[in-house]
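[1] what's the 3D shape of this:
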Amino acid sequence: MSATRLQIETFLDEDSSTFTHLVLDTSTGQCAVVDPVLGFDPASGRTDDSGARRIAHRIHELGAKLQWILETHAHADHLSAAPFLKRALGGKIGIGERIREVQKVFGELFGEGPGFARDGSQFDRLFADGDGFAIGSLPVRALHTPGHTPACLAYLIEDGEDSVAFVGDTLFMPDYGTARCDFPGGDASALYRSITRLLALPARTRLFMCHDYPPEGRALRWETTVAEQRRDNIHVRDGVDEATFVALRERRDAGLSTPRLMLPAIQVNMRAGRFPEPAPNGVSYLKLPIDALGRSRA
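    Predicted structure coming up:
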């Protein structure tokens, strides 16, 4: 894969500290967008598509054609802008096939009736582990990386030592560590095995993050390498075994609060970024399950 054939541009949503990646095959003009964000204010219920518009504008500037809108998982910290981009530019929305498990669990939590399909049909493509596809002429392989959620995927653009992977929330920058595993369907042991799989990729493989939460004094970063993670990751560097990681992860997770946008985000993202069907007055509503996730401790 020549450096001039693959072009990656990264956009930050400051409110959720989320990185959206624009992946362009310059030889064909075909592109993909990974993890697009729709702004949302839970206090007012207002959405904000300015970030998605900025990405759409950039695709127009490049003269590119949007082929794929790729979700690494059903995010709990932001709403997806996949439908906005699809309406504006076309393209197919893809996610891991185990989104069905997420839909089943959260469909029950939110009291969804039979009108909410739990078969993943809201998405255009459900990827199984190892599935191959292409962004233009760039070969991509879907890697199932469960642990944070059952449906997590990494998207690997393969070219030996010069491969690139978009890893979602599975890994963070080495000084922050790894994703939480306390959501329904999460599993710290599964996350350890998923990360081990990613870190078995060639050492120079570039890894693109979905988030960064830098310590004071460090600038935001969205790219690292397998070698850097194996050497420096505070949770899973070389020499950390599964039992040690699981104990650390579960201890950390026990003290974490629920993400600010989790309840609205999951309701929307399990529908491929769409809001529930409008009520007779034409307005869509999101539900707030009371004490369904357990009472807060005094």
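[2] CA only for contacts and neighbour counts going forward, please
    Noted.
[3] mind listing the helices for this protein?
    50-62, 82-89, 99-109, 188-198, 226-232, 242-253, 262-269 (DSSP state H).
[4] The residue nearest to Gly136 when sequence neighbours are not counted and Glu9, how far apart?
    Using Cα to Cα, 6 or more residues apart in numbering and skipping the chain neighbours, the partner closest in space to Gly136 is Gln30 (4.8 Å). Distance check for Gln30 against Glu9: by Cα to Cα, to the nearest Å, it reads 14 Å.
[5] okay, these two: which has more neighbours?
    More crowded of Gln30 and Glu9, by other Cα atoms under 10 Å: Gln30, with 21 against 13.
[6] Spit out the contact partners of that one.
    Neighbouring residues of Gln30 by Cα atoms under 8 Å, 6 or more residues apart in numbering: Leu24, Ala64, Lys65, Leu66, Gln67, Ile135, Gly136.
[7] how many other residues sit next to the first one?
    Each residue near Leu24 was counted by other Cα under 10 Å, and the total is 27.
[8] you'd agree it is up against Arg58?
    No. In this structure Leu24 lies outside contact range of Arg58 using Cα atoms under 8 Å: 11.2 Å.
[9] Count the neighbours of Leu89 for me.
    Residues lying near Leu89 (other Cα under 10 Å) number 15.
[10] Contact partners for it?
    Ala56, Lys65, Leu66.
[11] Of the residues you listed, which is the most crowded?
    Comparing these by number of neighbours (other Cα under 10 Å), Leu66 comes first, having 26 neighbours.
[12] ok, the residue nearest to the spatial centre of the chain to Phe166 distance?
    Note on the chain: the residue nearest the mean C-alpha position is Thr72, at 3.5 Å, using Cα atoms, centre = their mean. Note on Thr72: its distance to Phe166, by Cα to Cα, is 8 Å.
[13] Please provide the structure for the following sequence as well, for comparison with the first:
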Amino acid sequence: MTTDPTSAASAIPPGDPAREAAARQVAAWSGRPGAPVVRSFFDPATFTATHVVHDPATRQAAVVDSVLDYDPASGRTGHDSAAAVLAYLRAEGLEVAWQLETHVHADHLSAAPWLQGQVGGALGIGAEIVRVQAVFGKIFNAGTAFARDGSQFDRLFTDGDTFRLGQIDAIALHVPGHTPADMAFVIGDAAFIGDTLFMPDFGTARADFPGGDARTLYRSTRRLLSLPDATRLFLCHDYGGPERPDFAWETTVGAERTGNIHVHDGVDEDSFVAMRTARDATLDLPRLIMPSVQVNMRGGRLPEPESNGTRYIKIPLDTL
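    Presented below is the predicted three-dimensional model:
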């Protein structure tokens, strides 16, 4: 599988030699042919799809974008969603190599640390997590005890980093715009793209969070759509469609290129930016943004207990 050099470079700010070099690496990359097995778990409370991807030859697996149950009314957490993933991993006899996060989610809490404690796997996220930590560390007044260097994670992926899942080659692509730190993980013929694209009838992710940018998001979508048409795309969320009652989280590059209502072939950058900016102005903040970002910027770990032994989520007033 290869990416188109021109399209890959279009997501890179001009004059950034390091990123341009990474774009050339991505363009030249040719993954070893492989079709990993993917099993997805949908959490209707947060509209989140967690994906377990594994190499059928070696049984080595990665968990992408896991969910920790959280009730905002009571402040209680739970592991029912993650336990379903765990049961599948054990039933299939999979060896977990990775717990991958496509970005710092604003709509659900990550269960990666809990799953890591059960079945292992290195916790990975994009290296630009440090930008998100810097911004939200201030918003939540996290204090000097909160490290803003990404050290809560085992691996910080940069654009063009390659790795393997068993015998299947994989590559990490930086696809910012929704947030500064969004990553897509291309594993064989499957790409796990987080919130950058939704199902064709729902369009694209919002770009109005701190550090988000609609123009950058457009370039990232075009980069993803430069992958071969048959590439399977696995999405982090689905909210249904106007004429589609069922939830869905798998599509293809070809289907997105021809049918995505926001970025199908022929939509230019300025038109997309105008549409995305106007649409984002009408959207409410995600219901779980306060607990989600506080926890996920810490690698999915809950805040440390205070002197009374209780953990607390902060709610900054009149800030976001």
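[14] Reformat the contacts of Gln30 of structure 1 as TSV; add distance to Ala82 of structure 1.
    Shown next, in TSV, are these (distance: Cα to Cα, whole Å):
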residue	distance to Ala82 of structure 1
Leu24	17
Ala64	17
Lys65	15
Leu66	11
Gln67	12
Ile135	17
Gly136	19
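[15] for those residues, which one is nearest Leu79 of structure 1?
    Leu79 of structure 1 has its nearest neighbour among the contacts of Gln30 of structure 1 in Leu66, at 19.8 Å by Cα to Cα.
[16] My guess is that closest one contacts Asp25. True?
    No. Contact criterion Cα under 8 Å: Leu66 of structure 1 and Asp25 do not qualify, at 10.7 Å.
[17] shared neighbours of the two, anything?
    In contact with both Leu66 of structure 1 and Asp25: Cys31, using Cα under 8 Å, 6+ apart.
[18] coming back round to it: right, and out of the contacts of Leu89 of structure 1, which lies closest to Asp175 of structure 1?
    Ala56 (32.4 Å).
[19] Now for the counterpart of that closest one in structure 2: which residues touch it?
    By TM-score structural alignment, Ala56 of structure 1 lines up with Leu86 in structure 2. For Leu86 of structure 2, the contact set (Cα under 8 Å, 6+ apart) comprises Leu115, Gln118, Val119.
[20] Please repeat the previous calculation with a cut-off of 6 Å.
    If a contact means Cα atoms under 6 Å, 6 or more residues apart in numbering, then Leu86 of structure 2 has no contacts.
[21] how much space between it and Ile125 of structure 2?
    21 Å.
[22] Asp238 of structure 2 too?
    The spacing between Asp238 of structure 2 and Ile125 of structure 2, counted by Cα to Cα, is 21 Å.
[23] Mind checking which of those two has more residues around it?
    Neighbour count, other Cα under 10 Å: between Asp238 of structure 2 and Ile125, Ile125 has more, with 26 against 21.
[24] my read: the more buried one touches Glu101, true?
    Yes. Here Ile125 of structure 2 lies in contact with Glu101, judged by Cα atoms under 6 Å, at a distance of 5.1 Å.
[25] got any residues that touch both of the two?
    Here Ile125 of structure 2 and Glu101 share no contacting residue, scored by Cα under 6 Å, 6+ apart.
[26] Ser121 of structure 1 matches what in structure 2?
    Ser121 of structure 1 maps onto Ser151 in structure 2, by TM-score structural alignment.
[27] count of residues packed around that match?
    Ser151 of structure 2: 13 neighbours (other Cα under 10 Å).
[28] How about Gly117 of structure 2?
    9.
[29] any idea how far the alignment partner in structure 1 of it lies from Arg260 of structure 1?
    Here Gly117 of structure 2 is matched to Arg87 in structure 1, going by TM-score structural alignment. Arg87 of structure 1 sits 28 Å away from Arg260 of structure 1, taking Cα to Cα as the criterion.
[30] one step back: same list (the contacts of Leu89 of structure 1) but as a markdown table, adding distance to Asp182 of structure 1.
    Converted to a markdown table, the contacts of Leu89 of structure 1 look like this (distance: Cα to Cα, whole Å):
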| residue | distance to Asp182 of structure 1 |
| --- | --- |
| Ala56 | 34 |
| Lys65 | 38 |
| Leu66 | 34 |
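[31] And these, which is closest to Leu288 of structure 1?
    Proximity of the contacts of Leu89 of structure 1 to Leu288 of structure 1 was ranked by Cα to Cα; the top entry is Ala56 with 32.0 Å.
[32] if I pick Thr50 of structure 2, what's in contact with it?
    Ser40, Phe41, Val64, Asp65, Ser66.
[33] ok, and the closest non-adjacent residue to Asp15 of structure 1?
    What sits nearest to Asp15 of structure 1 in space, not counting adjacent residues and going by Cα to Cα, 6+ apart, is Gly39, at 7.9 Å.
[34] Determine which residue in structure 2 is aligned with that neighbour, please.
    Structural alignment (TM-score structural alignment) places Gly39 of structure 1 against Asp69 in structure 2.
[35] Gly186 of structure 1 too?
    For Gly186 of structure 1, the residue aligned by TM-score structural alignment is Gly212.
[36] Just to check, that match is in contact with Gly177?
    Yes. With contacts counted by Cα under 6 Å, Gly212 of structure 2 reaches Gly177, the gap being 4.9 Å.
[37] Looking at these two, which has the bigger crowd around it?
    Higher neighbour count among Gly212 of structure 2 and Gly177: Gly177, with 27 against 18, using other Cα under 10 Å.
[38] Where do the strands of the stretch 151-300 of structure 2 begin and end?
    Ranges of strands within the stretch 151-300 of structure 2 are 155-157, 162-165, 168-174, 183-187, 190-192, 232-234, 250-252, based on DSSP state E, counting those that start in this stretch.
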